[in-house]
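Engineer: Generate coordinates for the sequence data below:
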Amino acid sequence: MMSVNQQQTSKLLHNKFVVVLGDSIQRSVYKDLVLLLQKDKYLSLRQLKSKGEMSFEQDCLVEGGCLSQMTNGTEYREVRQFQSDHHLVRFYFVTRVFSRYMESIIEDFRHGLKPDVVIVNSCVWDISRYNSCWLEDYKENLRKFFDALSESLPEETLVIWNLTMPLGQKIKGGFLVPEIEHKAPQLRYDVVEANFFGGTLADAYEKDVLDLHFQFRFSLQHRMKDGVHWNAIAHRRITCLLLQHLAQAWGVILPSRPITVEEERHSTAVNYNDVEEFFRNSQSLPRFLSDNRPWQQSYLCFHYRHPHHLEPYREDHHHYVMRNRHTRHHYAPYTHHRSKARRDY
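Structural biologist: Have a look, this model is predicted:
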């Protein structure tokens, strides 16, 4: 695990179309990625809590949100998109891993622009809002989702299934309407069971699995007071894990950089729950985990391996990721001369 800055993120995702699917946690994953593509800053508390706003850091609300009815119901919709000359990132708010709405999203992939990366999670709403006996429905919907995704996306698309992060013993949130409050004490255990089936099935379909539940099991100090959401430090850590995994999957050496004593102090001393802005004008990034691997290269220097001859996958490089083992053919446009100056989205 390493710290990643704006310039590295922009280079790694150059000419890439990234789609994020999921609930409010995944929306914050999207927001942190959009922010890091533009500047070395953290999400503010207001940005983390906001939903359905017209614009966030130069993105736009495409559908739903404040353009429609703002509710906590299962029919709530929110589609966001950030677009620059060389980046396209899109977010879909979903409350069920497979539904008519999810089918329409996948149909867009089938007939429209194919994403290079799909980052997805759907769990807490699935197991709490639709059926008290959720297990069989959830497993069946997972199968339908992965079947539809596999049929609609090219092999080169990298699909990452995020396991749901640990819930608190006492929770509250938009999904927890009064009718299901009695489920709250059991929900954190249900998430563990749902994660097992989701992760196992995703791996069986040769999708990549990022185990955020395991990764954050000892980082509960970064969970917000509602017992569900997480602070800006946690979300930057998620972004770094995702980017590191993308780099390895694409055969790109993503170098680490020196960490200052000041950055280390800030990353461990700040209680984000007690402040509204975290590093409002800071340009620094904290270290989350150290990485002293021998293949590290100089800071801000990218080195590319041939995309068809990637090094064998090594388990010690990714303790938190289940990974399919087939060679992933990948086109890296930033390593070749291009006749056009930009990609037309």
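
Engineer: C-alpha from now on. contacts and neighbour counts both.
Structural biologist: Noted.

Engineer: Tell me where the protein has helices.
Structural biologist: Under the criterion DSSP state H, the chain carries helices at the ranges 6-12, 24-36, 45-49, 100-111, 124-129, 135-152, 184-204, 212-215, 232-249, 261-269.

Engineer: now for the ones you listed, which one comes closest to Phe82?
Structural biologist: Taking C-alpha to C-alpha as the criterion, Phe82 comes closest to helix 24-36 out of these, the separation being 6.9 Å.

Engineer: which of the helices of the chain sits most buried?
Structural biologist: Burial of the helices of the chain is given as mean neighbour count (mean count of other C-alpha atoms under 10 Å); helix 24-36 ranks first at a mean of 23.

Engineer: for comparison, sequence B:
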Amino acid sequence: MKLLSSAYVRRLLHKKYVAVLGDSVNKDLVQILQNDDIWTGKQLKGKGDKSFANDTTDQQLVGFYFLTHVSSEYKENVLANFQHGPQPDVVIINSCIYDDSRYHEQSLQMYKNNLDHLFIRLTEVLSPKCLLICNTSMSVEFKAKGNFYSTTLADLHQLDVIDLHFHLRFKLHSRVNDATHSNQLAHRKYTCILMAHID
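Structural biologist: Take a look at the predicted model:
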């Protein structure tokens, strides 16, 4: 894997607004916009941080919108903000593990319907110039059924897909103790994959 430099990421995202939708925080993107360091295990455990890694920059904007469910009033508020500006240049949709792990079998159809509606609304609200990327979940201990549904629907809606489950399938050691989240090295690998895709 090619080493990723902070200078390269700052150039690539110069004057860009990147919006991340989902239930998994990509702190590494914030970190690498500051410097080449890999964030620490202590930072990994941080929850509800008001600030992370001196996350202020004049040249890039990264917004994180925490969605625990594909369908929610908050999601509609986020889309309304996009519609009225500023418009994102890149939208990254993280697979909603919270949805995926908590829906019962009979509710999966509702999940698929809600995901389909989200993709429709995004294409209605965002500029055609906006790069829409749908991520699958990283390698998790339980069977992430939503990966198949999200990638199939994303393909139907002509969204880009980054299959993180595939890229990290042999990195089971990168899971942290909860068997759902991944460590900072896995996140750096994801950032490398993401930046190569955007480039």
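
Engineer: TM between them?
Structural biologist: TM-score of the superposed chains, computed with TM-score structural alignment, normalised by the length of structure 2, equals 0.95; 199 aligned residues with a C-alpha RMSD of 1.3 Å.

Engineer: Tell me which of the helices of structure 1 sits nearest to Lys225 of structure 1.
Structural biologist: helix 45-49 (12.3 Å).

Engineer: what about that closest one, how far off from structure 2?
Structural biologist: Per the superposition on structure 2, helix 45-49 of structure 1 and its aligned residues are separated by 1.1 Å on average (mean C-alpha distance after the TM-score superposition for structure 1).

Engineer: equivalent range in structure 2 for that helix?
Structural biologist: The alignment of helix 45-49 of structure 1 onto structure 2 (TM-score structural alignment) spans residues 41-45.

Engineer: on that earlier part again, using CSV, please lay out the helices of structure 1 together with distance to Leu88 of structure 1.
Structural biologist: What follows is the helices of structure 1, written out as CSV (distance: least, C-alpha to C-alpha, whole Å):
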stretch, distance to Leu88 of structure 1
helix 6-12, 11
helix 24-36, 9
helix 45-49, 20
helix 100-111, 14
helix 124-129, 27
helix 135-152, 19
helix 184-204, 25
helix 212-215, 24
helix 232-249, 15
helix 261-269, 30
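
Engineer: Which among those helices is found nearest to Met165 of structure 1?
Structural biologist: Taking the helices of structure 1 one by one with C-alpha to C-alpha, helix 212-215 is closest: 4.2 Å.

Engineer: matching residues in structure 2 for that closest one?
Structural biologist: Using TM-score structural alignment, helix 212-215 of structure 1 pairs with 164-167 in structure 2.

Engineer: thought Ala144 of structure 2 was touching Ser101?
Structural biologist: Yes - applying C-alpha atoms under 8 Å as the test, Ala144 of structure 2 and Ser101 come out as touching, 7.2 Å apart.

Engineer: With adjacent residues omitted, what lies nearest to the alignment partner in structure 2 of Asp126 of structure 1?
Structural biologist: In structure 2, the residue paired with Asp126 of structure 1 according to TM-score structural alignment is Asp99. Leaving out its chain neighbours, the residue that sits closest to Asp99 of structure 2 by C-alpha to C-alpha, 6 or more residues apart in numbering is His69, at 5.5 Å.

Engineer: Ok, Tyr190 of structure 2 next?
Structural biologist: Tyr190 of structure 2 sits nearest to Leu164 (C-alpha to C-alpha, 6+ apart), 7.2 Å away.

Engineer: what's the closest non-adjacent residue to the residue opposite Thr164 of structure 1 in structure 2 once aligned?
Structural biologist: Mapped onto structure 2 by TM-score structural alignment, Thr164 of structure 1 lines up with Ser137. Once flanking residues are discounted, Ser137 of structure 2 sits nearest to Ser95: 5.3 Å by C-alpha to C-alpha, 6+ apart.

Engineer: how much space between the one you found and Pro128 of structure 2?
Structural biologist: 22 Å (C-alpha to C-alpha, to the nearest Å).

Engineer: ditto for Val90 of structure 2
Structural biologist: Val90 of structure 2 is 11 Å from Pro128 of structure 2, by C-alpha to C-alpha.

Engineer: between the two, who's got more neighbours?
Structural biologist: Val90 (20 against 10; other C-alpha atoms under 10 Å).

Engineer: quick one: contacts for that one?
Structural biologist: Lys16, Tyr17, Val18, Ala19, Cys130, Leu131, Leu132, Ile133 (C-alpha atoms under 8 Å, 6 or more residues apart in numbering).

Engineer: One more: Leu126 of structure 2?
Structural biologist: Phe82, Gln83, Gln87, Pro88.

Engineer: so what corresponds to it in structure 1?
Structural biologist: Using TM-score structural alignment, Leu126 of structure 2 lines up with Leu153 in structure 1.

Engineer: Could you name the residue of structure 2 that is farthest from its center?
Structural biologist: Gln106 (26.3 Å; C-alpha atoms, centre = their mean).

Engineer: Let me know how buried Lys16 of structure 2 is, in neighbour terms.
Structural biologist: 17.

Engineer: Against Gln106 of structure 2, how distant is it?
Structural biologist: Following C-alpha to C-alpha, the distance that separates Lys16 of structure 2 from Gln106 of structure 2 is 40 Å.

Engineer: And Ile198 of structure 2, by the same measure?
Structural biologist: 36 Å.

Engineer: go on, Lys45 of structure 2?
Structural biologist: 33 Å.

Engineer: Also Arg10 of structure 2?
Structural biologist: In terms of C-alpha to C-alpha, Arg10 of structure 2 sits 45 Å off from Gln106 of structure 2.

Engineer: What of Ser150 of structure 2?
Structural biologist: Taking C-alpha to C-alpha, one finds Ser150 of structure 2 at 17 Å from Gln106 of structure 2.

Engineer: That'll do, ta.
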